[in-house]
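A.B. asks: need the 3D shape of this:
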Amino acid sequence: MKVTNVEKKENSTVELTIQVEPDAFEAAVQKAYLKARKNIAVPGFRKGKAPRKIIEGMYGTAVFYEEAINDVYPAAYEAAVKEQNLEDMGHPVMDIVEVNKEKGLIFTALVSVRPEVTLKAYKGLTAPKAEVNVTDEDIENELQPYIRRATRLVSVDREAHMGDTAVIDFEGFDDGKPFEGGKGEDYSLEIGSGSFVPGFEDQLIGLKAGDEKDLDITFPEDYVPDLAGKSVVFKVKVKEVKEPQAPEVDDEFAKDVSEFETLADFKKDLGEKLQQRRTAEAQNDFESAVLDQLIDNLEADIPDGMVETQLDKIMDEYAMRMSGQGMSMDDYLKMMGMTPEMLRTSAKPSALRQVKTQLALEAVAAAENMEVTEEECEAEVGKLAEQYKLTPDQVKAAVSVDALKQDLLLQKASKLVVDEAKVGEAPKKEEAAAEEKPKKTTRKKKTEEAAGEEQPAEEKPKRTRKKKTEESAEEPKAE
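C.D. replies: The predicted structure follows:
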């Protein structure tokens, strides 16, 4: 392998022209032939015994090129990036320039590299912070779920009202014939819940136990295809009417639904927990707004590959969450009516924000000469071990120590920015002033995990056409 040309491009990318010499490429072609020949039938030869020249004569000299290219260019790419001392941020864009016996393989690789960052003010940022207060009405609202859970359904001998539960038998008919999924027995239906097709529940009002009625129903146009827009008849028999009876909200109620002896103590606890929750939410919103301002003060030509790499992580996280809920990613996408491409597109703004936040916090850490000590790292390992019921050695085996240190470093930087921020009206973007001298920072060669999460160990370059994402194309260029 040799690099024949290096050219800096826009948007923090470098284009390398890489050649795999004829001898090395010929070895890859021979390897591809040996792998493929067992599946190629040639008249006059036993399967798998046809000479390479015969096969090439039948299908062309390039018949094994694709397999050979896929075999050699990942290693050639990685060697070229290492030789040029580039910090590859992932998702390179490959183009084949020339491939033949005389010159071997020549291709270009557009490498996304860590951008140079200009960060303006990061201290003294201002953002609004909600004032937290809890009213008596708020506490009453907090009580409602407990009241609903303690509410009992009691059988009544009267006509059904809105909010009652009717126990019914029903069967649906389309042109006089019952249809699949349209039958139920002893079904408890809360009138007004909206759980049945529109118009069904309303027609139960006024009926009492023992009444029978034919309900004329027209299915919505967006219903299942077999029934969409159709007019059908449901034959319904009401077997019982039940009304909800809420409990007396008193000290006995408090004892039943909580660990408190009195309603006053229970309400006090609900109010305190609501206060804590709202305080945490207000702080989270404040911190998020401060980081938004920090991002506004960032100037960097963010390469597409960096955003795409972050998108890969987000998609992996989606898949892990779905798996944890017992659902495959394919099933989730079908349920949501989405394709992987649609989900990826919807997640792109989030990925771009995460990349910007990371770059900005790294710049803060560099400007403040922040470091993470071994003691701090060991303490974090201990916390994770306790949280997940593991030993420290098991945590270190599962989590990259370098990635852990990077996470802690970014947390330090974030804490500094938030601690130095003030509560107040957020400045307009065009009026935001840099109170400190702009600092330019560039990162030295990172480890594979330095992005705060573990990177794939050996991600093969993808042979794709160059394409700028809309988000990264709009980023301001660093001065």
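A.B. asks: can we go C-alpha only for contacts and neighbour counts from here?
C.D. replies: Will do.
A.B. asks: residues near the closest residue to residue 22 other than its chain neighbours, how many?
C.D. replies: In this structure, residue 22 finds its nearest non-sequential neighbour in residue 104, 3.9 Å apart by Cα to Cα, 6 or more residues apart in numbering. Residues near residue 104, counting by other Cα atoms under 10 Å, number 17.
A.B. asks: list the contacts of residue 104.
C.D. replies: Residues in contact with residue 104 (Cα atoms under 8 Å, 6 or more residues apart in numbering) are 19-26, 98.
A.B. asks: the strands in this structure, which residues?
C.D. replies: Listed in chain order, the strands of the chain (DSSP state E) span 2-9, 13-20, 93-100, 104-112, 117-119, 126-127, 152-155, 165-174, 177-190, 212-218, 231-245, 298-299, 422-423, 439-441.
A.B. asks: buried ones in the third one?
C.D. replies: The neighbour-count criterion (16 or more other Cα atoms under 10 Å) identifies 93-95, 99 as the buried residues of strand 93-100.
A.B. asks: hang on, the earlier thing: possible to save the strands of the chain as JSON lines with distance to residue 292?
C.D. replies: JSON lines is the format used below for those (distance: least, Cα to Cα, whole Å):
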{"stretch": "strand 2-9", "distance to residue 292": "29"}
{"stretch": "strand 13-20", "distance to residue 292": "26"}
{"stretch": "strand 93-100", "distance to residue 292": "31"}
{"stretch": "strand 104-112", "distance to residue 292": "25"}
{"stretch": "strand 117-119", "distance to residue 292": "13"}
{"stretch": "strand 126-127", "distance to residue 292": "9"}
{"stretch": "strand 152-155", "distance to residue 292": "48"}
{"stretch": "strand 165-174", "distance to residue 292": "49"}
{"stretch": "strand 177-190", "distance to residue 292": "46"}
{"stretch": "strand 212-218", "distance to residue 292": "50"}
{"stretch": "strand 231-245", "distance to residue 292": "48"}
{"stretch": "strand 298-299", "distance to residue 292": "10"}
{"stretch": "strand 422-423", "distance to residue 292": "14"}
{"stretch": "strand 439-441", "distance to residue 292": "18"}
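A.B. asks: let's see this one next to it:
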Amino acid sequence: MKSTVEQLSPTRVRINVEVPFDELKPSFDSVYRKLAQQVNIPGFRPGKAPARLLEGRIGRAAVLSEVVNDVVPTKYLEAVQNDEVATIGRPDIEVTKVEDGEPVEFTAEVDVRPELTLPAYGEIAVTVDPAPVTEEQVDSELDQLRARFGTLSTVERAIENGDFVSIDLSATVDGTKVDEATTTGLSYEVGSGELIEGIDEALIGTESGGTTHFTTKLVAGEFVGKDADVEVTVQSVKERELPEADDEFASMASEFDTIDELRESLRERVGRMNTMQQAVDARDKVLEALLDTVEVPLPQAVVDAEVEQRQHDAVHPFDHDEDQFNAYLETQGQTREEFDAEAKAEAEKAVKQQLILDAIAEQEQVSVEQNELTERIIYQAQRFGISPDEYVKRAQESGQFGAIFADVRRGKALSNVVRQATVTDTEGAKIDLEELFGEAKDAAEAETAEVEKAEEPEEKAEGQE
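C.D. replies: Here you go, the predicted model:
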């Protein structure tokens, strides 16, 4: 097989391939075996008909066409490997010559990773905010822990911010009942902002047994974008009583005997979270510096595919109803044209970021260990609430397993750059990135882990009613 590569642009090449006819023999054999099972020829058992009879039945040209369809994808991949072409996206293949007994010729146009000029990582300098631990932060952590052990008590007064209520909810649009906005016995924390817009303001000041009305714009469902009249009836009002922050509470809620020891532990935890946030800020700013300084020609087909995926993901929750999605955008003060322009800008930035990090990974010879891939799989599976095996199965079925590997590699590449960059806080103190990033995980996952730990006490006390 012969192949040559033509550079059409910094991001696209044409691969010209010529396959000698004798190299088609394995494909001919494969096609004959397949046809022998499909074509019924009297006097021969399935799969036993000779090639000449098969050709006589369906024609030599049809056999040759099947052979070409079989061989082209394999020879394309072989040419890519032999010529070391860093392809991205799917190729546009055109068979240019098919003649019996003659070499098969075809071309493949495909996007490729552009050659990038990367900066000296040690010359990158960014500034982040200091990470002091304040008493207010410690108090907040302690209050969250107290809330975890709080109790709910029924009160006979008007609703206040932070109360827990049981409500019946119904809504109509121009007199038509909105089924998806109708429910009874719904538990809700006033002020959490987790229900429809306007409900918190309407509830505050209402007493148990009372009914209040307000108008809100629906953001989903059949009446998306329309104003709905909402009626809320309050069944009960409860307030959360927090345990005293004393030694007794410390002994009950932790391994510490005194509240001072507990506060010191919380202070250390806040310190870890703050410094981890510094690492995340440093990572993000170093990435922005790379995006600002590295010239990246963008492969248009890849950008278009990214835009299409973002648009698909946005419309999917609306059952791909474009009218409902456009109405939703109106409720957010955005036109479809503005959304599409924003999606394109974000897609271009995402593709540019991937190309830069892939180039860094190549330059730094970043590898991904099995345990690192396993950690990412477990982490992602936990996020989606499924088992790691199920996550792997879904990733394989959707063809996304390679993307997981690429994400881990890009994360490691960026971490390597951040470690070499100069990072100081706004007070001029140099940040020890080795200590912040550690050896095993990147800052993004570490930050998420810390945030999830911090949110554990937020589990509503409703379960303790």
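A.B. asks: on that earlier part again, which one of the strands of the first structure lies closest to residue 53 of the first structure?
C.D. replies: Closest approach to residue 53 of the first structure among the strands of the first structure is made by strand 93-100 (15.3 Å; Cα to Cα).
A.B. asks: mean deviation, the closest one versus the second structure?
C.D. replies: Strand 93-100 of the first structure: mean distance to aligned residues in the second structure after superposition is 3.0 Å, counting by mean Cα distance after the TM-score superposition for the first structure.
A.B. asks: what helices and strands are in contact with that strand?
C.D. replies: If contacts are counted by 3 or more Cα pairs under 8 Å, 6 or more residues apart in numbering; DSSP states H and E, strand 93-100 of the first structure sits against strand 104-112.
A.B. asks: the strand it packs on vs the second structure, average distance?
C.D. replies: The superposed strand 104-112 of the first structure is, by mean Cα distance after the TM-score superposition for the first structure, a mean 3.4 Å from where its aligned residues fall in the second structure.
A.B. asks: quick one, that strand and strand 13-20 angle?
C.D. replies: Using axes from the mean of the first three to the mean of the last three Cα atoms, to 10 degrees, one finds that strand 104-112 of the first structure and strand 13-20 are set 160 degrees apart in direction.
A.B. asks: so residue 331 of the second structure touches residue 216, yeah?
C.D. replies: No - Residue 331 of the second structure lies out of contact with residue 216 (Cα atoms under 8 Å); the separation is 10.3 Å.
A.B. asks: quick revisit: can I get the buried part of the contacts of residue 104 of the first structure as one ChimeraX selection?
C.D. replies: To isolate the buried members of these in ChimeraX, using 16+ other Cα under 10 Å:
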select :19,20,21,22,25,26
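A.B. asks: I'd like the buried residues of strand 93-100 of the first structure as TSV, with distance to residue 234 of the first structure appended.
C.D. replies: Output for the buried residues of strand 93-100 of the first structure, formatted as TSV (distance: Cα to Cα, whole Å):
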residue	distance to residue 234 of the first structure
93	60
94	62
95	64
99	71
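A.B. asks: and of those, the nearest to residue 473 of the first structure?
C.D. replies: residue 93 (16.0 Å).
A.B. asks: my guess is that closest one meets residue 109, correct?
C.D. replies: Yes - look at residue 93 of the first structure against residue 109 with Cα under 8 Å: they come within range, at 5.6 Å.
A.B. asks: how near is residue 425 of the second structure to residue 268 of the second structure?
C.D. replies: 20 Å (Cα to Cα, to the nearest Å).
A.B. asks: follow-up on the earlier one: so which of the strands of the first structure gets nearest residue 286 of the first structure?
C.D. replies: Nearest to residue 286 of the first structure, of all these, is strand 126-127, at 6.3 Å by Cα to Cα.
A.B. asks: post-alignment, the closest one versus the second structure, mean distance?
C.D. replies: Looks like 2.3 Å for strand 126-127 of the first structure (mean Cα distance after the TM-score superposition for the first structure).
A.B. asks: residues near residue 233 of the first structure, how many?
C.D. replies: The burial count for residue 233 of the first structure: 19, using other Cα under 10 Å.
A.B. asks: and residue 217 of the first structure, by the same measure?
C.D. replies: Neighbourhood size, residue 217 of the first structure [other Cα under 10 Å]: 18.
A.B. asks: which residues touch it?
C.D. replies: For residue 217 of the first structure, the contact set (Cα under 8 Å, 6+ apart) comprises 197-200, 231-234.
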